[in-house]
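Peer 1: sequence and predicted structure are below.
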Amino acid sequence: MKHQFSLRAEWTGNQGSGTSGYRDYRRDVTLQAAGPGEISGSSARAFHGDESRWNPEQLLLGALAQCHTLSYLHHATAAGVVVTGMTVAVEGTLEVDSSGAGRMTAATLRPEVWLADEAQREQADGLHAPAHRDCFIANSLNFPVELAPQAPRQMPHLPEFSSRLGAPIAVARPRPANRPSQVTGMKDRPTEVEPVMREDLPTGAEQVAARDAGPAARSGDTPQLLPPSMRPAAGAPTTADRAATPSAAASAPAAPGRATSFFEAVGGHETFAQLTKVFYENVRQDPLLAPMYPHDDWEGAEERLRLFLEQYWGGPRTYSEQRGHPRLRMRHMPYKVDFAARDAWLRHMRTAVDSLDLAPLQEAELWDYLERAAHSMVNSA
């Protein structure tokens, strides 16, 4: 027996210029089906989406969790097991390769079931396997799904109901998530952004060491611009500890072919050389920015920016060895860096970043740093 299902997905993110650039359109999509109404969709935040909307990965996992729930209730009814409540938490892993292609590679279902009679618990737990076997969505996936039934907690409160998606549905309260990084105190945040380097920022390693030393060891907190993937875990050895024990690194080399820093993960020197080359090719032609640079030393300016970025992202420490502390803000003070200069800088850096063809998550991490750095350099309204 065959059943047909249909819906319509409509892109609603055109901001007037279509897909003229990666930052020129929103990823907003509206899903429409006869009966239930509409669902507001987007891509994940890592892919320039709106995190207040459902992304495709969440919808896929939601379909899997919902299908398991319904299949389980069917088997419970057939077995005479009276279920009085059920929740299914689901976690999925998305892997994106260097070419930008991605795929879901694994998912874990964590169902909790409440029963009218706890004497049926063992029988109830045994129903998850046949429920998963018969789940339409699970049978349609090409990645493994792990079942990890959980002991039920105290019966949850009755769910709240909402019609915001077009039909009454029970919605669980979302757990608070970490707020996205923000730059405060800045006006006219641009929608198209590119970074300006801060002169008063210490090197990446110095920032880690300063943070590890604690607030009392720092005089005047500077913004922490280290990306999450480069920050040490709680309790991990500090940068100073590792520097003092070089033999530790030698005794535990990285696995062959595995990147040990963002610098290596994105392609090393060649990537940052391409970034700064394209950036300065455009800056030279910009009537607003070009006067801020030494016209007899364009190559030197390009090299200095490359060395700074390479060191910041875990590459050679040549910049510090040649020039000491970056002190970017101090070096930019003689120049008027207003919102127009910031936006021009960001436009050219956006072009440079786009030329790299980085994997989406790498591009998002690099751009997040560059954008915040650009905002921090503004010294004039």
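Peer 2: Structure's in. What do you need? Here the structure is a predicted model, which is why all the values come from computation and not from measurement.

Peer 1: CA atoms for contacts and neighbours, from now on please.
Peer 2: OK.

Peer 1: hey, where'd the strands end up in the chain?
Peer 2: Applying DSSP state E to the chain gives strands spanning 8-11, 29-33, 37-41, 83-96, 102-115, 145-147, 160-162, 169-171.

Peer 1: can you list the buried residues in the fifth one?
Peer 2: Within strand 102-115, the residues that count as buried by 16 or more other CA atoms under 10 Å are 104, 106, 107, 108, 109, 110, 111, 112, 113, 114, 115.

Peer 1: for this protein, which helix is longest?
Peer 2: Determined from DSSP state H, the single longest helix within the chain is helix 56-79.

Peer 1: returning to that earlier point: just the closest of the buried residues of strand 102-115 to residue 372, please.
Peer 2: residue 104 (30.6 Å; CA to CA).

Peer 1: which residues does that closest one contact?
Peer 2: Counting by CA atoms under 8 Å, 6 or more residues apart in numbering, residue 104 touches 92, 93, 94, 95, 143.

Peer 1: now the end-to-end length of stretch 321-332.
Peer 2: 21 Å (CA to CA, to the nearest Å).

Peer 1: one more: stretch 79-87?
Peer 2: OK, stretch 79-87 end separation, CA to CA: 19 Å.

Peer 1: isn't residue 240 right up against residue 209?
Peer 2: Yes. Because the distance of 6.2 Å satisfies CA atoms under 8 Å, residue 240 is recorded as touching residue 209.

Peer 1: picking up where we left off before, need the contacts of residue 104 in a markdown table with neighbour count and distance to residue 170, can you?
Peer 2: Shown next, in a markdown table, are the contacts of residue 104 (neighbours: other CA atoms under 10 Å; distance: CA to CA, whole Å):
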| residue | neighbour count | distance to residue 170 |
| --- | --- | --- |
| 92 | 15 | 22 |
| 93 | 11 | 26 |
| 94 | 11 | 27 |
| 95 | 12 | 31 |
| 143 | 13 | 28 |
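
Peer 1: want to compare, so here's the second one:
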Amino acid sequence: MKQTPTLYEWAGGMPVFEQLTTMFYKKVLQDALLEPIFKHMAPQHQQHVAHFIAEVFGGPKAYTEAGGSHFTMIRKHFSKHLTEQHRKRWVALLLETADEIELPGDPEFRSAFVAYIEWGTRIAVLNSNTDHIDLAEHEPMPRWGWGETGGPYQP
């Protein structure tokens, strides 16, 4: 029986996620709405985000092995005061970039990809408007697949 590939494998592996985030953050730094938020990001920010998304999509644990965790990613958003307008622009630029690098366009992959981006960015907005969450520091990284849902959101 043929094994279903992870989203990470289907997308093309780490080089694809690194290309996605590199090209995406170039756009972010040229965007009037998002540039003020990201203009001081660390030089390795794009790579960290690539490794985080790749790990969530079933790839290697590069983000975790570099000392990151779901909690540390969430904490990076504290007190950033992101708005729905920021979130929508971030998503639009990321999806535009996904098309440009020809991330797989099949409905199943794109549905899973967009679902994660929507979920993650909405969580980021919520967490950006607080300075505390009730989440254990060693909470496991989310794992995203081909359509599983976590049920209704529960803060």
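Peer 2: Arrived safely, thanks for sending. Nothing here was measured: the structure is a model prediction, and the numbers come from that model.

Peer 1: superposed, what's their TM-score?
Peer 2: Overlay of the two chains. TM-score (TM-score structural alignment, normalised by the length of the second structure): 0.69; 124 aligned residues with a CA RMSD of 2.2 Å.

Peer 1: how about the longest helix of the first structure, which residues are buried there?
Peer 2: Within helix 56-79 of the first structure, the residues that qualify as buried by neighbour count (16+ other CA under 10 Å) are 57-58, 61-62, 64-69, 71-73, 75-76.

Peer 1: pick the one among those residues closest to residue 363 of the first structure.
Peer 2: residue 57 (19.4 Å).

Peer 1: any idea how far that closest one lies from residue 147 of the first structure?
Peer 2: Distance check for residue 57 of the first structure against residue 147 of the first structure: by CA to CA, it reads 19 Å.

Peer 1: next one: residue 102 of the first structure
Peer 2: 24 Å.

Peer 1: and residue 309 of the first structure, by the same measure?
Peer 2: Note on residue 309 of the first structure: its distance to residue 147 of the first structure, by CA to CA, is 44 Å.

Peer 1: burial count for residue 56 of the second structure?
Peer 2: Neighbourhood size, residue 56 of the second structure [other CA atoms under 10 Å]: 21.

Peer 1: counterpart of it over in the first structure?
Peer 2: Taking TM-score structural alignment, residue 56 of the second structure has residue 312 as its aligned residue in the first structure.

Peer 1: rewinding a little: more neighbours: which of residue 309 and residue 147 of the first structure?
Peer 2: Counted by other CA under 10 Å, residue 309 of the first structure and residue 147 do not tie: residue 309 has more neighbours, with 23 against 15.

Peer 1: now do the contacts for that one.
Peer 2: residue 272.

Peer 1: repeat for residue 81 of the second structure
Peer 2: 125, 128, 129.

Peer 1: the residues you listed, buried ones only, as a ChimeraX selection?
Peer 2: Here is the ChimeraX command that selects only those of the contacts of residue 81 of the second structure that count as buried (16+ other CA under 10 Å):
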select :125,128
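
Peer 1: mind putting the contacts of residue 81 of the second structure into TSV with distance to residue 16 of the second structure?
Peer 2: TSV is the format used below for these (distance: CA to CA, whole Å):
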residue	distance to residue 16 of the second structure
125	26
128	28
129	31
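
Peer 1: go ahead and flag the most central residue of the second structure.
Peer 2: Per CA atoms, centre = their mean, the C-alpha nearest to the average position across the second structure is that of residue 53, at 4.9 Å.

Peer 1: trace residue 109 of the second structure over to the first structure, please.
Peer 2: Aligned by TM-score structural alignment, residue 109 of the second structure pairs with residue 362 of the first structure.

Peer 1: just checking, its match touches residue 267?
Peer 2: No. With contact defined as CA under 8 Å, residue 362 of the first structure does not reach residue 267; the gap is 11.0 Å.

Peer 1: now do residue 372 of the first structure against residue 39 of the first structure, distance only.
Peer 2: Distance from residue 372 of the first structure to residue 39 of the first structure, by CA to CA: 32 Å.

Peer 1: and these two? Which one has more around it.
Peer 2: Between residue 372 of the first structure and residue 39, counting by other CA under 10 Å, residue 372 is the more crowded of the two (22 against 18).

Peer 1: which residue in the second structure aligns with the more buried one?
Peer 2: The equivalent of residue 372 of the first structure in the second structure is residue 119 (alignment by TM-score structural alignment).

Peer 1: do residue 337 of the first structure as well
Peer 2: Per TM-score structural alignment, residue 337 of the first structure is aligned with residue 82.

Peer 1: show me the contacts for that match.
Peer 2: 124, 125, 128, 129.

Peer 1: now render the residues you listed as a markdown table, adding distance to residue 1 of the second structure.
Peer 2: Formatted as a markdown table, the contacts of residue 82 of the second structure follow (distance: CA to CA, whole Å):
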| residue | distance to residue 1 of the second structure |
| --- | --- |
| 124 | 39 |
| 125 | 41 |
| 128 | 44 |
| 129 | 47 |
